[in-house]
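Undergrad: Just the structure for this:
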Amino acid sequence: MTPTTPVEPDTRAPRPPRTTRRPRRARAAERPVLGRTRLPWRIAGYTLIIALASLYVLPFVIQLATSFKTDPDAAANPLALWPGTPTAAAYQRLFGIAESHETVPFLRWLGNSALVTVLVTAGRVLFDSMAGYALARLRFPGRRLLFVLLLAVMAVPGVVLLIPKFLVLSTFGMFDTYAGMVIPLLVDAAGIFIMKQFFESVPREVEEAARIDGAGVFRIYWSVVLPMARPALITLTILSFQGSWNEFTHFLVSTQSAEYETLTTGLARFVAGGLGSGTQYPLKLAAAALSTIPVAILFFCFQRYFIRGANAGSVKE
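TA: The predicted structure is shown next:
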């Protein structure tokens, strides 16, 4: 006979009987109806958002409506959202279509603004990205001190630098020239900071692989890293375009002749009464409305890249 091994008794606790799963409708009926309790708060939130958005959009609507009014209508009903007698006389006068004894050099302002904005935007995208890559990847003596000085420059108000800018431009013979309008704006501390933060989020393995293949520093920057920085570059482009298009204080201290007036300086002189008498609200607001169109088009076309690039610096690999 073969000996049998003793069987140990099962000391585990007995499992509770498995209950049948209730239908989904019965479980949903027992849950608290959160949607109904949240509905009033949601309606109140949407109402508040719509009210704030309307409050923000209202000045632009009034501006657009006033630009199609006549001078007496604009003076009598300044807040009317619809012109009494719609007319495009203000726009015709701005573009030189309507004959008038008081000419407005709007096309010259527009050309100067477009020229300066294109040059400044291209320069900032190039130089800010190069400086940002150098601060993010290159190791050289004084790199941290240079970054601290960069942050210090960002903390200085621009109004403080108006007199030094005027003195420097006068000393170098660049006052009242296109060079004096463009060169001091070619590099921006905020743009360097944005590009530095983005380049630090790029994996170093990509650059090491390119370095193994024999690429130099500039080749890695131009052919490898820069194409990956498209969201940050678009963000920098939008900010540079908007900043140079709406720049006023720098052009105020760097130019004097009417030949170099931009939209901002020209409109400021126009609003101050330098081009004729009377309020001329339709003409002024028509020029202001036209000056906002390029920035609005650029932002709405690239807003998703702008949001992505603004958040790119907070992600670290």
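
Undergrad: Please make it C-alpha for all contacts and neighbour counts, starting now.
TA: Fine.

Undergrad: nearest spatial neighbour of Val187, skipping sequence neighbours?
TA: Arg124 (5.2 Å; Cα to Cα, 6 or more residues apart in numbering).

Undergrad: what helix or strand is the one you found on?
TA: helix 106-137 (DSSP states H and E).

Undergrad: So which elements touch that helix?
TA: On a contact count with 3 or more Cα pairs under 8 Å, 6 or more residues apart in numbering; DSSP states H and E, helix 106-137 meets helix 178-182, helix 189-200, helix 230-245, helix 263-271.

Undergrad: now do 7 Å
TA: With contacts taken as 3 or more Cα pairs under 7 Å, 6 or more residues apart in numbering; DSSP states H and E, helix 106-137 sits against helix 189-200, helix 230-245, helix 263-271.

Undergrad: on that earlier part again, tell me, how many residues neighbour the residue nearest to Val187?
TA: By other Cα atoms under 10 Å, 24 other residues sit near Arg124.

Undergrad: List the contacts of it.
TA: 186-188, 240 (Cα atoms under 7 Å, 6 or more residues apart in numbering).

Undergrad: Okay, Phe95 and Leu55: tell me how far apart.
TA: 31 Å (Cα to Cα, to the nearest Å).

Undergrad: Give me the contact list for the strand or helix carrying Gln92.
TA: If you go by DSSP H and E, Gln92 is part of helix 89-94. Applying Cα under 7 Å, 6+ apart, the contact partners of helix 89-94 are 67, 98, 104, 106, 282-283, 286.

Undergrad: Second chain to compare with the first, below:
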Amino acid sequence: MLTKRVKISNIFVHLFLWIGIVFVAFPFLWMILSSFKSLPDFYQFGLLPEKLDISSYKYIFAETEYVRWYANSFLIAVTVTITNLLFCGLIGYTFAKFDFKGKRIWFVVILSTMMIPTEMLVIPWYVISSELNWIDSYWGIMFPGIIEAFGVFLMRQFFSGVPNDTLDAARIDGMGEFRIWWKIAMPQVKAALSALGILTFLGNWNAYLWPVIVTTTSDMRTLPVGISLYGTSDAGGIQWNTIMGMSTLAVVPMIIVFLIFQTRIVEGISLTGGK
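TA: Just a heads-up that it's a prediction; the model follows:
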């Protein structure tokens, strides 16, 4: 009797999950299929295109600055990810393995910044960018994300689990502190580095609010900003099939990152909760 109840409950659980998958996947599937429709076909009722049409993709590469926006997003996401891994790794290691005056206070100050909404930070960010002539520049887009409080917290938690005896043995062998951090400590927190790198890359790839504020020319736009402004600036009418094509191409790097590092994502997040 108990076995039957378990089987019935499993059926309902799987049914519920499949319904959830349909609701989540349908808009994504509709976006991809719509990108292969002509504009008249787009307004016709039906999920599948009457005829495969790649005119939207031809228009994207021939008539828009999409490649430039793509390159901007990729450069910014990769750069910010690398700097986050390096700086958050260094700061997290320092908080985990060294004692200094005000250590607890500074760590609390860093964590407290996580409670401040981004919308409240854009004004001081803009003032800083304006004073330093960073408006409409790569550095102006990137500097708010160079070091993030979450990354410092995550790396500090993982470095706390690295045995001190291992680090002391390296010091006895004559290794410097920086080399100990790079050669001994960093390889032992690969799961945290992978999780932080993936989350940082995806977050900066999809960033919209700050890039749309700090950029003023089309050449400096990132993908979310370029797609959004393109969809609202077409005086001849919105070409929805083209926007669907842009959006489809925009998710390709995220899918690649997920397929390659999906086990690292789950491992890193689960270990973060355990820590």
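
Undergrad: more neighbours, Phe95 and Leu55 of structure 1?
TA: Phe95 (14 against 11).

Undergrad: corresponding residue for that one in structure 2?
TA: Per TM-score structural alignment, the equivalent position to Phe95 of structure 1 in structure 2 is Phe61.

Undergrad: Likewise for Asp176 of structure 1?
TA: That one, Asp176 of structure 1, aligns with Asp136 by TM-score structural alignment.

Undergrad: any idea how far Arg221 of structure 2 is from that match?
TA: Taking Cα to Cα as the measure, Asp136 of structure 2 falls 9 Å from Arg221 of structure 2.

Undergrad: Need the overlap of contacts for the two.
TA: Thr215.

Undergrad: what about Pro40 of structure 1, how many neighbours?
TA: 11.

Undergrad: tell me which element it falls in.
TA: Short version, using DSSP H and E: Pro40 of structure 1 is in helix 34-66.

Undergrad: Ala268 of structure 1 and Thr117 of structure 1, how far apart?
TA: Taking Cα to Cα, one finds Ala268 of structure 1 at 18 Å from Thr117 of structure 1.

Undergrad: now swap in Thr279 of structure 1 and tell me
TA: From Thr279 of structure 1 to Thr117 of structure 1 the distance is 30 Å (Cα to Cα).

Undergrad: Tell me which of these two has more neighbours.
TA: Thr117 (22 against 15).

Undergrad: and the gap between that one and Thr265 of structure 1?
TA: As for Thr117 of structure 1, its distance to Thr265 of structure 1 is 14 Å (criterion: Cα to Cα).

Undergrad: same check, this time on Leu39 of structure 1
TA: Taking Cα to Cα, one finds Leu39 of structure 1 at 50 Å from Thr265 of structure 1.

Undergrad: Next: Leu146 of structure 1.
TA: From Leu146 of structure 1 to Thr265 of structure 1 the distance is 34 Å (Cα to Cα).

Undergrad: Turn the contacts of Arg124 of structure 1 into a markdown table, columns for neighbour count.
TA: Below are the contacts of Arg124 of structure 1 laid out as a markdown table (neighbours: other Cα atoms under 10 Å):
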| residue | neighbour count |
| --- | --- |
| Leu186 | 19 |
| Val187 | 21 |
| Asp188 | 20 |
| Ser240 | 26 |
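
Undergrad: got a list of what the residue nearest to the spatial centre of structure 2 touches?
TA: In structure 2, the centroid-proximal residue (Cα atoms, centre = their mean) is Leu202; its distance is 1.7 Å. Residues in contact with Leu202 of structure 2 (Cα under 7 Å, 6+ apart) are Met254.

Undergrad: at 10 Å what do you get?
TA: Leu202 of structure 2 makes contact with 77-78, 81, 251, 253-254, 257-258, according to Cα atoms under 10 Å, 6 or more residues apart in numbering.

Undergrad: That one matches what in structure 1?
TA: Per TM-score structural alignment, Leu202 of structure 2 is aligned with Gln242.

Undergrad: In this structure Arg143 of structure 1 contacts Ala134, no?
TA: Yes: Arg143 of structure 1 lies in contact with Ala134 (Cα atoms under 10 Å); the separation is 8.9 Å.

Undergrad: Settle it for me: which of these two has more neighbours?
TA: Ala134 (18 against 14).

Undergrad: Structure 2: which residue goes with the more buried one?
TA: So Ala134 of structure 1 corresponds to Thr94, using TM-score structural alignment.

Undergrad: Many thanks, I have nothing further to ask.
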